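Asker: have a look at this fold, sequence not included:
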């Protein structure tokens, strides 16, 4: 069959979304840690530090980003960010703080917040209900996703600062509900398995992001582009062969569209030109290779499509702020 835009619109949408989504999820090396699984009687308020504060609290490796999340099992909570609007999170809903902003969790707060650090150090619940008033308490489960290779990640860049997701509204809600139930049971065990918890949190992060993909109603951004069969096909080509000699003409040919129409459609969806997307994804990959392998800078440059090492180094520094060599030193890889 001759390739046409209509062919792609009819046949490639779901397959391409899965391919690119999986590629980016794998690149982030997601793991996690649980912080709270408690019942709180109002009035109460718990403060959560920003991403850098969480990273220090949990003593995370350099280059690992902490993303706080909160799930309400019963009742409701108010998530009050240091910057931005209050979000009401009800039973069966989650708030995930991808923007890394400091925030408070509360219900009718009357006193100064208790820091999550003091709760973790003391090991006590300062807002615990008794048997008589337990029916008025809120049950909440909080943790942290730990992400690597976040620089120039198109998926993360497209997320709101606080993502609000329900486990009730989507076809994949049963997955979210099941995973959260497994996590709840595992952390309630007398002897917990850290490996199991980390893998469950990896699954939870992926399902949360898929839920966002399903609920999205906006007409621009990376998640919207994943629903566009033409743009998602082009992005899939880039991710499959990032080191190829890509051009607007070649990408447009791959989706059976004129270069001008393709470039306009790509830019309208992502707010970036096709070649800007290519460059950013290459630099994301290069940063990952420098972090996780012992490849020489010259080898990394060739892997992401640069025969000229000087040109690669200039592009890397322009996007990531330091040279490839300095990047390795900063992450203690020399």
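Answerer: It's in. On a predicted model such as this, the values are computed, not experimentally measured, just so you know.
Asker: CA atoms for contacts and neighbours, from now on please.
Answerer: OK.
Asker: contacting residues around residue 200?
Answerer: For residue 200, the contact set (CA atoms under 8 Å, 6 or more residues apart in numbering) comprises 179, 182-183.
Asker: how does it look with 7 Å?
Answerer: 179, 183 (CA atoms under 7 Å, 6 or more residues apart in numbering).
Asker: so how far is residue 35 from it?
Answerer: Taking CA to CA, to the nearest Å as the measure, residue 200 falls 15 Å from residue 35.
Asker: and the closest residue in space to residue 50 that isn't next to it in sequence, how many residues sit next to it?
Answerer: Distance criterion CA to CA, 6 or more residues apart in numbering; nearest residue to residue 50, sequence neighbours excluded, is residue 102 at 3.9 Å. Using other CA atoms under 10 Å, the number of residues around residue 102 comes to 19.
Asker: can you tell me which residues contact residue 102?
Answerer: Residue 102 makes contact with 48-50, 81-82, according to CA under 7 Å, 6+ apart.
Asker: how about the secondary structure of the residue lying closest to residue 120 once chain neighbours are set aside?
Answerer: In this structure, residue 120 finds its nearest non-sequential neighbour in residue 35, 7.3 Å apart by CA to CA, 6+ apart. Going by DSSP: H, G, I helix; E, B strand; the rest coil, the secondary structure assigned to residue 35 is strand.
Asker: one more: residue 80?
Answerer: For residue 80, the assignment made with three-state DSSP gives strand.
Asker: once you drop chain neighbours, what's closest to it?
Answerer: In space, and not counting its chain neighbours, residue 80 is closest to residue 86: 4.6 Å by CA to CA, 6+ apart.
Asker: touching, the one you found and residue 77? I think so.
Answerer: No: using CA atoms under 7 Å as the test, residue 86 is too far from residue 77 to be in contact (10.2 Å).
Asker: and stretch 261-268, how far from the chain's centre?
Answerer: Chain-centre distance of stretch 261-268: 25 Å, with CA atoms, centre = their mean, to the nearest Å.
Asker: er, stretch 8-15 I mean
Answerer: With CA atoms, centre = their mean, you get 25 Å for stretch 8-15.
Asker: buried sites along that stretch?
Answerer: Of the residues in stretch 8-15, 8, 13 count as buried by neighbour count, 16 or more other CA atoms under 10 Å.
Asker: got it, and stretch 126-144?
Answerer: Residues of stretch 126-144 classed as buried: 127-129, 137-144 (neighbour count, 16+ other CA under 10 Å).
Asker: that older thread, can you tell me which of the contacts of residue 102 is nearest residue 328?
Answerer: residue 50 (25.2 Å; CA to CA).
Asker: hold the first one in mind and look at this next one:
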């Protein structure tokens, strides 16, 4: 897998030949947790539970809706898309005053293992929604997700949005077509198209925002960026605080303070996290033994690697490898 941190541009440096945003977003490796289409008439509403380690989304095809995430309200019109990146519990309703039914109490038809059709008939104004949640197979995706705000709204896809708006409207129209005319494989097509929209929203945020702290801020920092790229390129390297500070061209204390203040954790803790993320990928990808994986990520001691892995993921390396098979919807959502 291409490591996204090695490809992000740093202010003052020339852009690489590759498209850095494509590599960053492609590295997210999304997998559908569930996807649903909903046909509702007002008054209607759904209260969604918190779904840790997932990103939830709502695409309104027609009608109107309000998404409320801890008091942060977003009114939606046809074609609008909202992401809840951290899987926070929230409500989506026809209007602000509409009551919300718990997700598991909504009338539904199960179409496939992870695809359902929802219905609420209040007798009033209709609305059609595509909702769902995605997970991420690469443990490193957590760094990007942690940098995102609690709610993300897609850039305006209206007729004044130029070419960007045109293709966004085309994707929404394709989803709308699948929802209204179900065919074999509609659940797969709808989920894949939704993935495209999610990438679009995150890309828009990356292009528009310059956060003062967090992983993205550190990648763009002229001193910290080279350090992160080096660690991500070779997580098993002989990294020490002095070596990292030298690469940043800062004193040891200045580097440690700047790194912790921007990234949110000490430099060597970050290195350990990168090593464990690399180990997690290797354990599921190439079938190497735990001992081989430990050496490849910089550990001479298998017991030391074992302890670090358990601290990071809460399970042993062997248990992590065994859990790589796809989970059922009930297991994912704890139903």
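Answerer: All right, it came through fine. What you see is a predicted model, and the numbers here were worked out from it, not measured in a lab.
Asker: could I get the TM-score for this pair?
Answerer: TM-score of the superposed chains, computed with TM-score structural alignment, normalised by the length of structure 1, equals 0.74; 304 aligned residues with a CA RMSD of 3.7 Å.
Asker: picking that back up, can you find the partner of the residue nearest to residue 50 of structure 1 in structure 2?
Answerer: In structure 2, residue 102 of structure 1 lines up with residue 89, judged by TM-score structural alignment.
Asker: how about the strands in the stretch 1-150 of structure 2?
Answerer: Using DSSP state E, counting those that start in this stretch, the strands of the stretch 1-150 of structure 2 run over 30-41, 45-48, 55-62, 65-69, 72-76, 81-84, 90-93, 101-102, 107-112, 115-121, 126-136.
Asker: any chance of these in a markdown table, plus distance to residue 163 of structure 2?
Answerer: Shown next, in a markdown table, are these (distance: least, CA to CA, whole Å):
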| stretch | distance to residue 163 of structure 2 |
| --- | --- |
| strand 30-41 | 26 |
| strand 45-48 | 34 |
| strand 55-62 | 20 |
| strand 65-69 | 26 |
| strand 72-76 | 22 |
| strand 81-84 | 18 |
| strand 90-93 | 30 |
| strand 101-102 | 39 |
| strand 107-112 | 35 |
| strand 115-121 | 31 |
| strand 126-136 | 24 |
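Asker: nearest to residue 211 of structure 2, of the ones you listed?
Answerer: strand 81-84 (18.0 Å).
Asker: against which helices or strands is that closest one packed?
Answerer: strand 55-62, strand 152-153 (3 or more CA pairs under 7 Å, 6 or more residues apart in numbering; DSSP states H and E).
Asker: what is the burial count for the residue nearest to residue 80 of structure 1?
Answerer: As a measure of burial, residue 86 of structure 1 has 14 neighbours, counting by other CA under 10 Å.
Asker: could you check how far it is from residue 53 of structure 1?
Answerer: According to CA to CA, residue 86 of structure 1 stands 21 Å off from residue 53 of structure 1.
Asker: before we move on, what about residue 155 of structure 1?
Answerer: 23 Å.
Asker: again, but for residue 107 of structure 1
Answerer: Residue 107 of structure 1 is 23 Å from residue 53 of structure 1, by CA to CA.
Asker: more crowded one of these two?
Answerer: residue 107 (20 against 16).
Asker: and that one, what does it touch?
Answerer: Here residue 107 of structure 1 is in contact with 42-45, 77-78 (criterion: CA under 7 Å, 6+ apart).
Asker: and residue 198 of structure 1, by the same measure?
Answerer: Residue 198 of structure 1 neighbours (CA under 7 Å, 6+ apart): 31-33.
Asker: where does it land in three-state SS?
Answerer: What three-state DSSP gives for residue 198 of structure 1 is helix.
Asker: what sits closest to residue 225 of structure 2 if chain neighbours are left out?
Answerer: What sits nearest to residue 225 of structure 2 in space, not counting adjacent residues and going by CA to CA, 6+ apart, is residue 219, at 4.2 Å.
Asker: aligned to that neighbour, what sits in structure 1?
Answerer: In structure 1, residue 219 of structure 2 lands on residue 226 (TM-score structural alignment).
Asker: which of the three states applies to its match?
Answerer: What three-state DSSP gives for residue 226 of structure 1 is helix.
Asker: what's around residue 118 of structure 1, how many residues?
Answerer: Residue 118 of structure 1 - counted by other CA under 10 Å - has 12 other residues nearby.
Asker: helix or strand for the equivalent of residue 230 of structure 2 over in structure 1, which one?
Answerer: Counting by TM-score structural alignment, residue 230 of structure 2 lines up with residue 237 in structure 1. Here residue 237 of structure 1, judged by DSSP states H and E, is contained in helix 229-240.
Asker: so how do I select the buried members of the contacts of residue 102 of structure 1 in ChimeraX?
Answerer: The command below creates a ChimeraX selection of those among the contacts of residue 102 of structure 1 that count as buried (16+ other CA under 10 Å):
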select :48,49,50,81
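Asker: to which residue of structure 2 is residue 262 of structure 1 aligned?
Answerer: Residue pairing (TM-score structural alignment): residue 262 of structure 1 is matched to residue 255 of structure 2.
Asker: quick one, what contacts the closest residue to that match other than its chain neighbours?
Answerer: Closest residue in space to residue 255 of structure 2, ignoring its immediate chain neighbours: residue 245 at 5.5 Å, by CA to CA, 6+ apart. By CA under 7 Å, 6+ apart, the contact list for residue 245 of structure 2 reads 251-252, 255.
Asker: how close does residue 245 of structure 2 sit to residue 226 of structure 2?
Answerer: Counting by CA to CA - residue 245 of structure 2 and residue 226 of structure 2 are separated by 11 Å.
Asker: again with residue 108 of structure 2
Answerer: When residue 108 of structure 2 is compared with residue 226 of structure 2 (using CA to CA), they lie 50 Å apart.
Asker: now residue 177 of structure 2
Answerer: Between residue 177 of structure 2 and residue 226 of structure 2 the computed distance is 46 Å (CA to CA).
Asker: same question, residue 48 of structure 2
Answerer: Distance, residue 48 of structure 2 to residue 226 of structure 2, by CA to CA: 41 Å.
Asker: show me where structure 2 has helices.
Answerer: Taking DSSP state H, the helices of structure 2 run over residues 20-26, 141-147, 162-180, 186-208, 215-220, 224-233, 241-248, 252-263, 267-285, 290-296, 302-313, 317-322, 329-333.
Asker: with distance to residue 11 of structure 2 added, can I get the ones you listed in a markdown table?
Answerer: Formatted as a markdown table, these follow (distance: least, CA to CA, whole Å):
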| stretch | distance to residue 11 of structure 2 |
| --- | --- |
| helix 20-26 | 13 |
| helix 141-147 | 19 |
| helix 162-180 | 25 |
| helix 186-208 | 14 |
| helix 215-220 | 7 |
| helix 224-233 | 9 |
| helix 241-248 | 14 |
| helix 252-263 | 16 |
| helix 267-285 | 21 |
| helix 290-296 | 32 |
| helix 302-313 | 32 |
| helix 317-322 | 38 |
| helix 329-333 | 40 |
